[in-house]
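> Give me a model of this one.
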Amino acid sequence: MTTVPIASQWLDTAAREHPERLAIVAGSVSLTYAQLHTRVVERAGRLAGAGIAPRSRVALIAENSLDWLLAAHAILMSGATLVPLHHQATADDLRTQLDIVPVGLVLCGDQVDLPEGLDTPIAPLSSLHHLTPETVNARSFEQSPAAEQRVETEETLVILFTSGTTGTPRAVPLSAANIYASAMASAERLGCEDNDRWLCCLPLCHMGGLATMLRCLIYATTLELAEDADVSSIASLLTTRPITLLSLVPTQVHRLLAAHSTPLKTALRAVLVGGGPVDAQDLRAARDIGLPVLPTYGMSEAASQITTLPLEAPRDALDSAGKPLSGTELRITLDDGSIAAPGQPGAIEVRGPTLTRGYLNDDAAPLFDDEGWMRTGDVGHLDARAYLYIHHRASERIVSGGENIDPTEVERVLRDHPAIADLAIFALDHPEWGQQLCCALVPAHDPIRPAKDHPAATIEHMDTPLVQSLREHCRSRLAPFKIPRRWFLTDAIPRTPSQKVRRRRLAELATRVGQ
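Now for the predicted structure:
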């Protein structure tokens, strides 16, 4: 009996049962599952020739591309663990991540800023075209009936890193069983059709993009890779290609709406929106132009989705993050450990087969209690219909003058102001208030550009017309202690590669401005 990695079996099965079905579309290149299988086997053989054995680790650091997809499939087929890292990460970030998770090989794109002095072997991503394949290893990847194979499901398939918005990123190992359970639960919530084509315009190195790749493989459906993730390219693909599924972050939804106010004719049947606080007003506007958006709440530790709004849910539920997927349990707990009543906010805890077994960081606290519940670090409530509403991350809660402030609540109110294109709420330490509520904003007359390193200037004077307008806007919608005390002007909000606001970075930069 042959022991094979489960990712190899997934691809073997898809190629055997659906050889002519499209597996990947990337620009002008289209690969059927039979063609994908051939290319991946070749690259897996080349990895074997480079000394990559089952249970080793391979880091992949490159922009989204067909080569990235082929390399990732080859790593998984070889039985190694895929460690995807962001190509825009700094050299210091990469050094930290590779110290936490040592790897046997780094495959990198042309523009990656690798740290100096790495002991790990490094190879260009393009080298998979040229390395001499190890034919003996390659033979083990030939298709064979499932009955003759023993499949490993508990081995670590991928290791992802949390965004690091609040400190050192955590290394999250996910097994094939975690990934498969997540894919099946998502298919139950969204449905799964033979002609499904999922457009990937999120970074493949993050859970949202990687989940798209792995789910299409498990379902034997088509992944279309967006060569450019700007909103004009996304809209063009949606209106010219038979795209049925799509995942977006809230920033992309906001920008799509800024560029398109009239209905878009698409083949979409579901658009997952997650990865950060979602503006329900944006979701309603997206529905109005024909985008079937479904707010979703997830995290890397849960292999993507935890909750997603059901397709048949009423429109008023767009304010929520939906309901837990099949197999996932969710509860809200109070500080004394008791279960919150409907409408009562508390700590969001989850339990189920999609959850990682724990962080790889040596200093990481245990993730689970004795009953297997994982505290997510987020605060929210369940309504009487069991829809989940996200308030904020517990670590992002601001306490000013003894009052608890949810930064996302303040952001939602300010986003309604026509003079603001982008903003973020953060806090600075204050001797009297403990923390002082602050707002960094991008005026609407300026385009939203990639994040810069510092706010340009403070605009905290009472006679500033914009500040006066913003404060007046807040007075009728927020309690006085939730109105920012200091305001900073910037040409862009610093964010992680996954578009989460770097509030700690904003605080550092705002402190410099005040010096």
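
> C-alpha only now, for contacts and for neighbours.
Fine.

> Now do the strands in the stretch 401-515 of the chain.
For the stretch 401-515 of the chain, the strands defined by DSSP state E, counting those that start in this stretch cover 403-405, 420-430, 434-443, 457-458, 486-489.

> Pull out the buried positions in the longest one.
By 16 or more other C-alpha atoms under 10 Å, the buried positions in strand 420-430 come out as I420, A421, D422, L423, A424, I425, F426, A427, L428.

> Could you identify the most distant pair in these?
A421 and L428 (22.8 Å; C-alpha to C-alpha).

> re the thing from before, need the buried residues of strand 420-430 in JSON lines with distance to P366, can you?
JSON lines is the format used below for the buried residues of strand 420-430 (distance: C-alpha to C-alpha, whole Å):
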{"residue": "I420", "distance to P366": "41"}
{"residue": "A421", "distance to P366": "40"}
{"residue": "D422", "distance to P366": "36"}
{"residue": "L423", "distance to P366": "34"}
{"residue": "A424", "distance to P366": "31"}
{"residue": "I425", "distance to P366": "30"}
{"residue": "F426", "distance to P366": "28"}
{"residue": "A427", "distance to P366": "28"}
{"residue": "L428", "distance to P366": "30"}
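
> Out of those residues, flag the one nearest to E17.
D422 (47.7 Å).

> Which of the buried residues of strand 420-430 sits closest to P263?
Minimum distance to P263 across the buried residues of strand 420-430 is 22.4 Å, recorded for A421 (C-alpha to C-alpha).

> P443 is in contact with that closest one, correct?
Yes. Under the criterion of C-alpha atoms under 8 Å, A421 makes contact with P443 at 5.4 Å.

> Second input sequence below; structure requested for side-by-side comparison:
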Amino acid sequence: MVSNQNELDLYSEKNEILLNPRWPKEDYEKLWALASHVQEKRKLQGHVWIATSGSTADSVAGTKLVALSKKALLNSAHSVNKHLNSTSQDVWTQVLPHFHVGGLGIEVRASLVGARVVPSLKEQKWDVHHFYETLNAEKCTLSALVPTQVYDLVTHSYKAPSSMRAIVVGGGVFEVELYKKARALGWPVLPSYGMTETASQIATATLQSLEQSEYPSVGLLSHAKVQRNADGFLQIHATSLFTCYAQNTTEGMKSWDPKTDGWFTTEDRGEIIDGALHIQGRSKDYIKIGGEGTNVARLRSLLETTALQMNPSWPAKLALLDMPSDRLGSEIHLVSLLSADDTEKVVQVYSEKVLPFEKVRKIYYINEIPRSDLGKVLWGELRKRL
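Below is the predicted model of the structure:
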């Protein structure tokens, strides 16, 4: 149904639909039909359909799709290549899948400069040992990872091969503590900010930041502009912006373009200081507990840092989330794969760092935390299980 070829004709008017081949057949076909319907209705040409992370969708079939023009993908790739000083001498290692904007972005960047791409998944899945072996064997120079993958490298105390000169890290919050541990092992990690809607990163730390020890600022790339609206949300204007959304809803197939005068308003609150982005959290992360406001993303960051300092393997076995409460409106719960004793140790230290209303009020002990292919917690599915 969908081509598995990793090479797209980046200059043709043909449309491409890139979906996760491991999705249930019925859901896969519904999303394929959605993209086909919308591109015909909107008369799209030269576009690539990619799914958003789906971490909040209640079902796979309800995953939001993004239409990116091939021109947008090329504009993004050109800007990233310029930022990383990428040339034909570089060897990219690819562990983000072809149907994810991060994986596809690597292919487009390499194509523009004639660089080589080395696939580094093992049987189409992330395996930190296989990845590390590939880096050394192929003398890879560049890569793009999500924080979960960096976490795995740190947990196994792998030291960066001398050939590696830059790794763009995006797709989630890159904790300061994790950044420091990765740098201590020599990994040339560059925090970044981007999304499927912008065809990958629009802001990334510089190569020069690798010469310093502190967590770097994340500066805008040449193809993007960012401003803050009156409500504190970041708005993006870029030559890599998406064309439209598409989604299966209870009312049927829906497509829409949320941009206003070429500006896309994100769900992220933040500010721009001297050309650098400072992300404060997503709108959905701001909740009220008994009338007191707090940011769930900040609390998750505190929990992860606390667990990481206690045992490098613990953060991946914990998930903090807000749950509805008749009395308080919302309250903080914790999901754990750890033993009761270890969980209580983490909760005790976490509690000392937060305000009383931000403390954990309930703990669930389960066997598995549902995650996406990139290691992101599937919050919608997790909430259903609880």
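
> Now do the helices in the stretch 151-300 of structure 2.
Along the stretch 151-300 of structure 2, counting by DSSP state H, counting those that start in this stretch, helices occupy 176-184, 296-310.

> Looking at these, spot the one closest to T63 of structure 2.
Taking the helices of the stretch 151-300 of structure 2 one by one with C-alpha to C-alpha, helix 296-310 is closest: 22.0 Å.

> buried sites along the closest one?
Quick answer for helix 296-310 of structure 2 (16+ other C-alpha under 10 Å): V296, A297, L299, R300, S301, L302, L303, E304, T305, T306, A307, L308.

> And the residue nearest the centre of structure 1, which helix or strand is it part of?
In structure 1, the residue lying closest to the centroid (C-alpha atoms, centre = their mean) is G208, at 4.0 Å. G208 of structure 1 is part of helix 207-219, with elements assigned from DSSP states H and E.

> For that helix, grab the matching residue range in structure 2.
Aligned by TM-score structural alignment, helix 207-219 of structure 1 falls on residues 101-113 of structure 2.

> Identify the single longest strand in structure 2, thanks.
strand 264-273 (DSSP state E).

> Contacts for that one next, please.
226-228, 232-237, 258-259, 277-284 (C-alpha atoms under 8 Å, 6 or more residues apart in numbering).

> aligned partner of V136 of structure 1 in structure 2?
For V136 of structure 1, no residue is aligned by TM-score structural alignment.

> so how far is H237 of structure 2 from the residue of structure 2 positioned farthest from its centre?
Computed with C-alpha atoms, centre = their mean, the residue of structure 2 farthest from its C-alpha average is R327, at 34.0 Å. Distance of R327 of structure 2 to H237 of structure 2, computed by C-alpha to C-alpha, to the nearest Å: 42 Å.

> A strand includes A67 of structure 2, no?
Yes. With DSSP: H, G, I helix; E, B strand; the rest coil as the criterion, A67 of structure 2 is located in a strand.

> Please pick the buried ones from the contacts of strand 264-273 of structure 2.
226-228, 233-237, 259, 277-282.

> how far does stretch 324-333 of structure 1 stretch from start to finish?
By C-alpha to C-alpha, one end of stretch 324-333 of structure 1 lies 16 Å from the other end.

> Same question for stretch 81-94 of structure 1.
This stretch, stretch 81-94 of structure 1, spans 17 Å end to end (C-alpha to C-alpha).

> what's the offset of it from the middle of its chain?
15 Å (C-alpha atoms, centre = their mean, to the nearest Å).

> do the same with stretch 300-318 of structure 1
15 Å.

> Just the buried residues of that stretch, please?
For stretch 300-318 of structure 1, by 16+ other C-alpha under 10 Å, it's 300-310, 317-318.

> do stretch 239-247 of structure 1 as well
P242, I243, T244, L245, L246, S247.

> Any chance of those in a markdown table with secondary structure and distance to G276 of structure 1 as columns?
What follows is those, written out as a markdown table (DSSP: H, G, I helix; E, B strand; the rest coil; distance: C-alpha to C-alpha, whole Å):
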| residue | secondary structure | distance to G276 of structure 1 |
| --- | --- | --- |
| P242 | coil | 27 |
| I243 | coil | 24 |
| T244 | coil | 23 |
| L245 | strand | 19 |
| L246 | strand | 16 |
| S247 | strand | 13 |
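
> which residues sit in contact with S157 of structure 2?
L185 are the contacts of S157 of structure 2 under C-alpha under 8 Å, 6+ apart.

> does V347 of structure 2 really touch V360, like I thought?
Yes. When contacts are counted by C-alpha under 8 Å, V347 of structure 2 is listed as touching V360 (7.2 Å).

> Quick one, which of the strands of the stretch 401-515 of structure 1 gets closest to E17 of structure 1.
strand 420-430 (47.7 Å).

> got the angle between that closest one and strand 434-443?
Counting by axes from the mean of the first three to the mean of the last three C-alpha atoms, to 10 degrees, strand 420-430 of structure 1 points 160 degrees away from the direction of strand 434-443.

> Just give me how far strand 420-430 of structure 1 sits from the chain centre.
22 Å.

> just checking, what packs against that strand?
In terms of contacts (3 or more C-alpha pairs under 8 Å, 6 or more residues apart in numbering; DSSP states H and E), strand 420-430 of structure 1 is packed against helix 407-415, strand 434-443, helix 503-514.
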